[in-house]
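**Student:** Fold the stuff below for me.
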Amino acid sequence: MVQETVIFQNSVIQYYRIGNGPKLLVALHGYGENGQSFSFLEKGLGTHYTILAIDLPFHGGTIWQEGLHFTVSDLWNIIFTITTGYAYPFILVGYSMGGRMALQLLQYFPEHIQQLILIAPDGLHHNKWHYLSTQTRVGNRLFKWVMQHPQPLFICMDASCKLGFFNKSVSNFAHYYLDDALARKQLYERWTTLRKFMPNHNILKQNIQKHHIPIQLIFGKFDRVITPKYGYQFKKGIEPWVSIHIIEAGHQLLKEKNAALIATAISK
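**Tutor:** This is a model prediction of the structure:
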């Protein structure tokens, strides 16, 4: 694995080159992670694939200087720059938050994508809280205020959990990212910066059928954050192109023990 950087406008984008095979695979990581999260795939795929795993804005070693603004065109220009010299189309992999971004790329650039691998992906369902906090001006201002003054949120969240309105594992997940002031600041910056990534399912399904793009969906059986049901809902109407795999695990699927299954899905 080799760590590299590329200049994009005023920013420095860090990415990892994993493996040295002839087939190109672009990987987009999840929230709070970085491109190095895909390093466990090198052993199984490194001789047949070159994996380019990007550190997204406000993540990893990327130094993002474009404010709270990032579009699908920006992401595509970065990918185009780091993939110079490789043959298209390429395989696209997205995990969690990166899954939402991968879906947006498929919506706009389907002719360049050979296959899409989505691992516990965001973007297959519409989260009303995410929409409110990133797609409306009032909601975004409220989101910023709550990240600076989180105590009322904690009280409401814990009370809802006790009353059974809120899943305990989701509450624990939220506390993990909200208990620290820096983590809350990063959450606001990251969610707001990536607000333009809102994939349209109807267009996606049209693209999948028109361009004959196979989709591999991988979920954790015990994932309470992004459940397999979203995959089955998305599959409706495009059944021949979508395969669903369920792993005996939770949301954290980028682990060595899952390497063989993920590698098999990619190699199909």
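**Student:** Going by C-alpha atoms from here, please, whenever you check contacts or count neighbours.
**Tutor:** OK.
**Student:** Work out for me the element the residue most central in space within the chain sits within.
**Tutor:** Relative to the mean C-alpha position of the chain, the nearest C-alpha, by Cα atoms, centre = their mean, is the one of Gly98, at 1.3 Å. Per DSSP states H and E: Gly98 is located in helix 97-108.
**Student:** which parts of that helix are buried?
**Tutor:** 97-108 (16 or more other Cα atoms under 10 Å).
**Student:** Ile51 touches Tyr15, doesn't it?
**Tutor:** No. Using Cα atoms under 8 Å, Ile51 makes no contact with Tyr15, being 9.9 Å away.
**Student:** Settle it for me: which of these two has more neighbours?
**Tutor:** More neighbours surround Ile51 than the other of Ile51 and Tyr15, with 29 against 25 (other Cα atoms under 10 Å).
**Student:** Quickly find the element holding that one.
**Tutor:** Assessed by DSSP H and E, Ile51 sits inside strand 49-54.
**Student:** Then Asp122?
**Tutor:** Secondary structure assignment for Asp122, by DSSP H and E: no helix or strand.
**Student:** Relative to His59, how far out is it?
**Tutor:** Distance from Asp122 to His59, counting by Cα to Cα, to the nearest Å: 17 Å.
**Student:** Give me the more crowded residue out of the two.
**Tutor:** Between Asp122 and His59, counted using other Cα under 10 Å, Asp122 has the larger neighbour count: 24 against 21.
**Student:** to compare against the first, here's another:
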Amino acid sequence: MPPFIPDKKVVHNFHGLSTLRPTFTVMEFAAPGEQGQRLAIACEGWEIEYTVWSTENLTQSEIPVVVAFHGFARPLEDMRSAHRAWPNPHAMISIHLPHHGGSRPLPESGPDDRAIEPRVFNRIIDTIIINQVPNAGKRTLLGYSIGGRVALALLVDRPESWQHVVLLAPDGLKQSPFYAVTVHTRLGRLAWFWIDRHEQLVQKWSDALLEWGFISKHLNGFIYFHSSSHAMRMMVWKGWRSHRACWPSHEAIKAALEQVPNADFIFGEFDKIIPTRNAKRIRRMTQNLTNVTFQTVQSGHNLLKPETMDAVVRCIFES
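**Tutor:** Predicted coordinates for the structure are as follows:
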């Protein structure tokens, strides 16, 4: 899908609400008919786009809040299935990750591929909640795929802020060498920008490797999708780079999980992107923590399909 420039965006900051036309091109992954009402906050050098959904008849003096993060190259609207399946009254704040939709560094605030720090992201979330749910109660952190990695980083930064953490096929438990080299080294930068200039050759190599049986159809499709245009390749680059500070160690994750009342890891039984084996180490490290569960549902990687979310919710709330 080509880059999308919205006509208008509601941006709020500490001084109130204003309607601005963005001056940058953003990568939009939701078709116009799929987009809901979105807001954006300009805070801490970032513009973060989000939406808020709430269940009907919220009567509590303190409203439970679910903060939700989507997967890579997907829109924040994906998390609506979780909102609809969630069995308890709540307000859900679904947040666009950096370089998705309208979320990105503010102009002149630093390099366009700079990392968002977990402590900064937590403060931005605090501001969103104060603005949108002033009578907020207990907080749940919900992350899917790369959104799960971001959720882990936010948890590690401030475990006392979260009553419940739900991690759906979370990234961040096993780092691929390709990602590490690409994101953290000068060689990786040079290699990625070479790929950007020679994408057709890369795709031919991918086809050959598939034909020879060295890679799967899924990986071949992944390569095609993420190299489909210059805009997409730059989004992948900036998206990977912007989340590089959100990769806590297993030791830090374990320490944070010891402090949160409830944490649930859910994986797809047939997931080839983030298989259940990625959680072996953290599962072994937390085997004595009664507040942490690891479960699987009959699914591939897409745990956000409505029928799959129903199974996920049963795992969390009925087990």
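**Student:** Can you give me the TM-score here?
**Tutor:** Here the superposed chains carry a TM-score of 0.89, computed using TM-score structural alignment, normalised by the length of structure 1; 267 aligned residues with a Cα RMSD of 2.3 Å.
**Student:** Grab the nearest non-local neighbour of Thr192 of structure 1.
**Tutor:** Leaving aside its chain neighbours, Thr192 of structure 1 sits nearest to Thr134 (5.6 Å; criterion: Cα to Cα, 6 or more residues apart in numbering).
**Student:** how about the one you found, what's its partner in structure 2?
**Tutor:** If you follow Thr134 of structure 1 across to structure 2 using TM-score structural alignment, you land on Val183.
**Student:** Name the residues of stretch 199-210 of structure 2 that are buried.
**Tutor:** Neighbour counts over stretch 199-210 of structure 2 (16+ other Cα under 10 Å) mark 199, 202-203, 206-207, 210 as buried.
**Student:** If you could redo that for stretch 84-96 of structure 1, that was the one I meant.
**Tutor:** Of all the residues in stretch 84-96 of structure 1, those buried under the rule 16+ other Cα under 10 Å are 90-96.
**Student:** Check stretch 84-94 of structure 2 too.
**Tutor:** Applying a neighbour-count criterion of 16+ other Cα under 10 Å, one finds 85-86, 89-94 buried in stretch 84-94 of structure 2.
**Student:** got it, and stretch 271-290 of structure 2?
**Tutor:** Residues 271, 273-276, 278-279, 283, 286 are the ones in stretch 271-290 of structure 2 that count as buried (16+ other Cα under 10 Å).
**Student:** Now check structure 1 for the residue matching Glu307 of structure 2.
**Tutor:** Glu307 of structure 2 maps onto Lys257 in structure 1, with residues paired by TM-score structural alignment.
**Student:** number of nearby residues for its match?
**Tutor:** Residues lying near Lys257 of structure 1 (other Cα under 10 Å) number 10.
**Student:** For Phe40 of structure 1, see how far away it is.
**Tutor:** On the measure of Cα to Cα, Lys257 of structure 1 and Phe40 of structure 1 end up 9 Å apart.
**Student:** repeat for Glu111 of structure 1
**Tutor:** With distances taken as Cα to Cα, Glu111 of structure 1 is found 29 Å from Phe40 of structure 1.
**Student:** Excluding covalently adjacent residues, which one is nearest to the equivalent of Glu117 of structure 2 over in structure 1?
**Tutor:** Matched by TM-score structural alignment, Glu117 of structure 2 corresponds to Thr71 in structure 1. Distance criterion Cα to Cα, 6+ apart; nearest residue to Thr71 of structure 1, sequence neighbours excluded, is Lys196 at 5.8 Å.
**Student:** Next: Asp78 of structure 2.
**Tutor:** Leaving aside its sequence neighbours, Asp78 of structure 2 sits nearest to His70 (Cα to Cα, 6+ apart; 6.5 Å).
**Student:** That neighbour: what's it in contact with?
**Tutor:** Neighbouring residues of His70 of structure 2 by Cα atoms under 8 Å, 6 or more residues apart in numbering: 76, 78-79, 94-97, 143-147.
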